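Novice: Prediction below, plus the sequence it came from.
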Amino acid sequence: MTPATTTQAPATPATGTRPALSAAQQRRIVLAAVIGNLLEFFDFTVYSYFALTIGHLFFPAGDAVTSSLLAFAVFAVGFVMRPLGGIVLGRYADRAGRKPALTLTILLMALGSAAIGLAPTYAQIGLAAPLLIVAARLLQGFAQGGEFGAATATLLEMGGTANRGFRASWQLASQGAAALLGSGLAASLGLLLSAESMQSWGWRVPFLLGTLIAPVGIYLRRHIPEEPHAAKATAARNDPQRGLYVRNWFLTIFSIMGMTVATYVMMYYMPTYCIQYLGLPKNVSMLAGVAASTVSLVMCPIYGAWSDRMGRRKPLTMIGRVALVVLLYPAFWIMTHFPTLPVVLVTLVVLMLCYTMGSAPAYALMPENFPKHLRAGYMSSAYAIAVSLFGGTSQFVAGWLIHVSGNKMAPAWYMIGCVLISLFAVSKFAETGGREID
């Protein structure tokens, strides 16, 4: 495919070289890079699926809807720290190297997950219980703010040009894997345990199991090959392309905005939506998240590989986002008028096919538009801001819009508006598929 003529950020010259990596080494690096993302979204999934239980145990209120809204609000609180983590840890990854930053982020995330899993309830320690949950979410948010940029930069840089899109797509595919693990575990616990056991201790199991990912992740990340010291030379402060990098940073924020709202609503809010507004049983509604996450896990690497051959921006990213905009309203109309499990599952699968097409290639496109010496910092901060403002609040906003409007279609309109903005933003990136970037 002929590259677009839009101005592209020039590659940063390297003064050191790295020996060629074998296919097996690249696979280990992909696993090491995405395992932190796996832990992050596993935690998101189980928190979202047990939001009603957490709301009842830690945020008692007069009615179930208010308790769940408070639980979702605390879920969003963790995103307050993301921009700070993105700036601090992203810059740390650019200066000290990818490996130390990735090791630190996964350790902090595991500590936050363990704190939630072990927290006493409101009935046991009163107001200190919700404060402990808030503190754990803030710690996780800080770590997660720096995770994305360092991991994505590692996926792009550790390997050849020919399959960058495929490697970067595993960052998004790992979200599907995490959601699949989390939703599958939540569904299994719901089937195996009684309601009393689930309320008493069963909901803690996924959070505590999530912490077991950390030792594996730390081991894998300690074996990531680091850049030769000379290759870390920082570009001059008076870089003539600085304005282009800032422009691309803003485009990244708005490009991520629409797709992160779609992610959090379709993969994490949908079980709660099915229970509260479609009247589906709790155990059955968990299958909606399983279906959405399975599509993400399977299709993201396929679309990423296609983008290595066809191009990132056009046709895949643009077509996927346009199709998502067109189908969102009819999809929610069908679900609300025919609220059965088969209808919900088929509708979600169709939406997720469009979502993954519009998102997977962009996970290579966006970081490829930054130079190596700034890539992790710019990507971490942009991703953290977008996810904090729009992703972390999407479940709360979706529930609030339904609550104040009385319209179960309200989440569709919110998603359509956000995806339209992201469609415009992604159209402004330079095409990078098949090009040397560093």
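Specialist: Looks like it arrived, so ask away.
Novice: alpha carbons only for contacts and neighbour counts from here, please
Specialist: Noted.
Novice: tell me the contacts of the nearest residue to residue 381 once chain neighbours are set aside?
Specialist: Of all residues not flanking residue 381 in the chain, residue 86 sits nearest, at 4.3 Å (CA to CA, 6 or more residues apart in numbering). Taking CA atoms under 8 Å, 6 or more residues apart in numbering, we find residue 86 in contact with 142, 144, 145, 146, 147, 149, 377, 380, 381, 382, 383, 384.
Novice: give me that answer again for 7 Å
Specialist: 145, 146, 377, 380, 381, 384 (CA atoms under 7 Å, 6 or more residues apart in numbering).
Novice: Kindly present those residues as TSV, with separate columns for distance to residue 58.
Specialist: TSV is the format used below for the contacts of residue 86 (distance: CA to CA, whole Å):
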residue	distance to residue 58
145	25
146	28
377	35
380	31
381	31
384	27
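Novice: could these go into TSV alongside neighbour count and distance to residue 366?
Specialist: TSV is the format used below for the contacts of residue 86 (neighbours: other CA atoms under 10 Å; distance: CA to CA, whole Å):
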residue	neighbour count	distance to residue 366
145	33	17
146	34	16
377	27	13
380	32	11
381	28	13
384	33	14
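Novice: want to compare, so here's the second one:
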Amino acid sequence: MSATSTSTAASSSTSGSTSATRVVIAATVGNLLEFYDFTVYSFFTLTIAKVFFPASDPVVSTLLALSAFAIGFLARPLGGFVLGHYADKRGRRAALTLTIFLMAIGSAVIALAPSYASIGLAAPVLVIVARLLQGFAQGGEFGAATATLLETGSDSARGFRASWQLASQGAAALLGSGTAALLTYSLTDSQLLEWGWRVPFLIGTLIMPVGIYLRRHVADEPLEAPGQKTAVLEPALVRKWFLAVFTIMGTTVATYVLTYYIPVYSTQYLKLPHKLSMLTSIGAAICSLALCPIWGALSDKLQRRKPLIVYGRLALIVLLYPAFWLMNVFPILPVVVGMVVIMMFFYTMGSAPAYALMPENFPRQARAGYLGSAYAVAVAAFGGTAQLVAAWLIKVTGNVMAPAWYMIACLAISLLAACMLTETGNANLPQ
């Protein structure tokens, strides 16, 4: 090979590496912004309950607000099927741009919606419509973003790249909880109730152009040739779709309880001040952001996904009850945050490699559709309802340990499903 050709090859390799890095950054940051827009609602549940769902019993008011949070997940399966299929047909960039645009509209509606005191029942209706639009967008985001992360770059780092899907959710939770904590500490209770809670939703709307700008780097070529038909109902793929749904079940229940419900739980049952309870979510989010890429990279080095998934989920199952017991016996901030951090350590170990294992089980031309719809169904059925179920179980049983038992059951089923998926850490991506 001549010096000129060698130089050209090196330049091409460098350019390809740079392009892949840009695509991964675009998918990750855009995913972060979308999850921020969707989940910031949960950090202001108690405030939103007063503004849009007033009731004589504060617990009932909170349950109504959590119901509106859960309603957003009902549209996720439709978004997963429609936008995931769109991503496979029209290309990743087209779908990713559309999802971030729809998410921003939903955030704007919530930010600008008049209160119940101003327009009555129309106020919660506006919030519910906005949550449905956000859910539709989020359902399509997951499959397209995860497929992009998995497919861009070398096979040897697939687990690391795919783990940024979960890490970006941690970053979104950190951004949301950090914003909520800053506003809670900076504003009086009346200011927060009157206008402060709207600020995070406005931020989510205004940063939409940033996400669209970044995603211009993502390839937009259709993945199917004209006239090509994908066997979307192939029995083997349908079986793996169901396994993916139940694998995600444990992950999503743990996410929404440990990251989003614990602040509410800490305020209502551990009697921590609301301002301090926000710090539990910040701790959980930092763990997710920091640890997910480490576990993803380790699964690449081991060339196996399942061992980390099994050890992580088994450890979390064993630790859940003692952790919740300690939080109730010693309801002080260091103990609560410490228990959350320990649980998140094993949660990320068991979850980050799964975000590579699941999409690797599907062929490229149907990957976004299968994965997006599986994620959307699992999150709609289990994630979006996790906080509501946890709060309801405590109310009907009178047992503050009920959330731990619910998580244990979901994680056990999820672990079994993950073990039944094909090990893909040492194999090429199915084409």
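Specialist: Received it, and whenever you're ready, just let me know what you need. These numbers come from a predicted model, not from an experiment.
Novice: on that earlier part again, out of the contacts of residue 86 of the first structure, list just those in strands.
Specialist: Secondary structure defined by DSSP state E assigns none of those to strands.
Novice: The helix or strand that contains residue 168 of the second structure against the first structure, how far on average?
Specialist: Assessed by DSSP states H and E, residue 168 of the second structure sits inside helix 158-186. For helix 158-186 of the second structure, the mean deviation from the first structure after alignment is 0.6 Å (mean CA distance after the TM-score superposition for the first structure).
Novice: which residue is nearest the middle of the second structure?
Specialist: Geometric centre of the second structure, nearest residue: residue 169, 4.8 Å, by CA atoms, centre = their mean.
Novice: check contacts around the residue nearest to residue 321 of the first structure when sequence neighbours are not counted.
Specialist: Nearest residue to residue 321 of the first structure in three dimensions, chain neighbours excluded: residue 358, at 4.9 Å (CA to CA, 6+ apart). Contact analysis of residue 358 of the first structure by CA under 7 Å, 6+ apart lists 316, 317, 318, 319, 320, 321.
Novice: what's the distance between the last one and residue 262 of the first structure?
Specialist: Separation of residue 321 of the first structure from residue 262 of the first structure (CA to CA, to the nearest Å): 11 Å.
Novice: Check the third one too.
Specialist: In this structure, residue 318 of the first structure and residue 262 of the first structure are separated by 15 Å, where distance is defined by CA to CA.
Novice: cool, and the fourth one?
Specialist: Between residue 319 of the first structure and residue 262 of the first structure the distance, using CA to CA, works out to 16 Å.
Novice: what do you get for residue 255 of the first structure?
Specialist: Taken as CA to CA, the span from residue 255 of the first structure to residue 262 of the first structure is 12 Å.
Novice: Residue 128 of the first structure now?
Specialist: Residue 128 of the first structure is 33 Å from residue 262 of the first structure, by CA to CA.
Novice: Among the two, which residue is more densely surrounded?
Specialist: Legend: neighbour count by other CA atoms under 10 Å for residue 128 of the first structure and residue 262, higher for residue 262 (28 against 15).
Novice: what's the counterpart of that one in the second structure?
Specialist: Under the alignment (TM-score structural alignment), residue 262 of the first structure pairs with residue 254 in the second structure.
Novice: What helix or strand is the residue lying closest to that match once chain neighbours are set aside located in?
Specialist: In space, and not counting its chain neighbours, residue 254 of the second structure is closest to residue 407: 6.4 Å by CA to CA, 6+ apart. Applying DSSP H and E as the criterion places residue 407 of the second structure in helix 402-420.
Novice: One more: residue 131 of the second structure?
Specialist: Assigned by DSSP H and E, residue 131 of the second structure falls in helix 122-151.
Novice: what's the answer for residue 28 of the second structure, then?
Specialist: helix 3-43.
Novice: which strands and helices sit next to that helix?
Specialist: Judged by 3 or more CA pairs under 7 Å, 6 or more residues apart in numbering; DSSP states H and E, helix 3-43 of the second structure is in contact with helix 92-112, helix 122-151, helix 158-186, helix 208-214.
Novice: Next, the angle helix 92-112 makes with it.
Specialist: 30 degrees (axes from the mean of the first three to the mean of the last three CA atoms, to 10 degrees).
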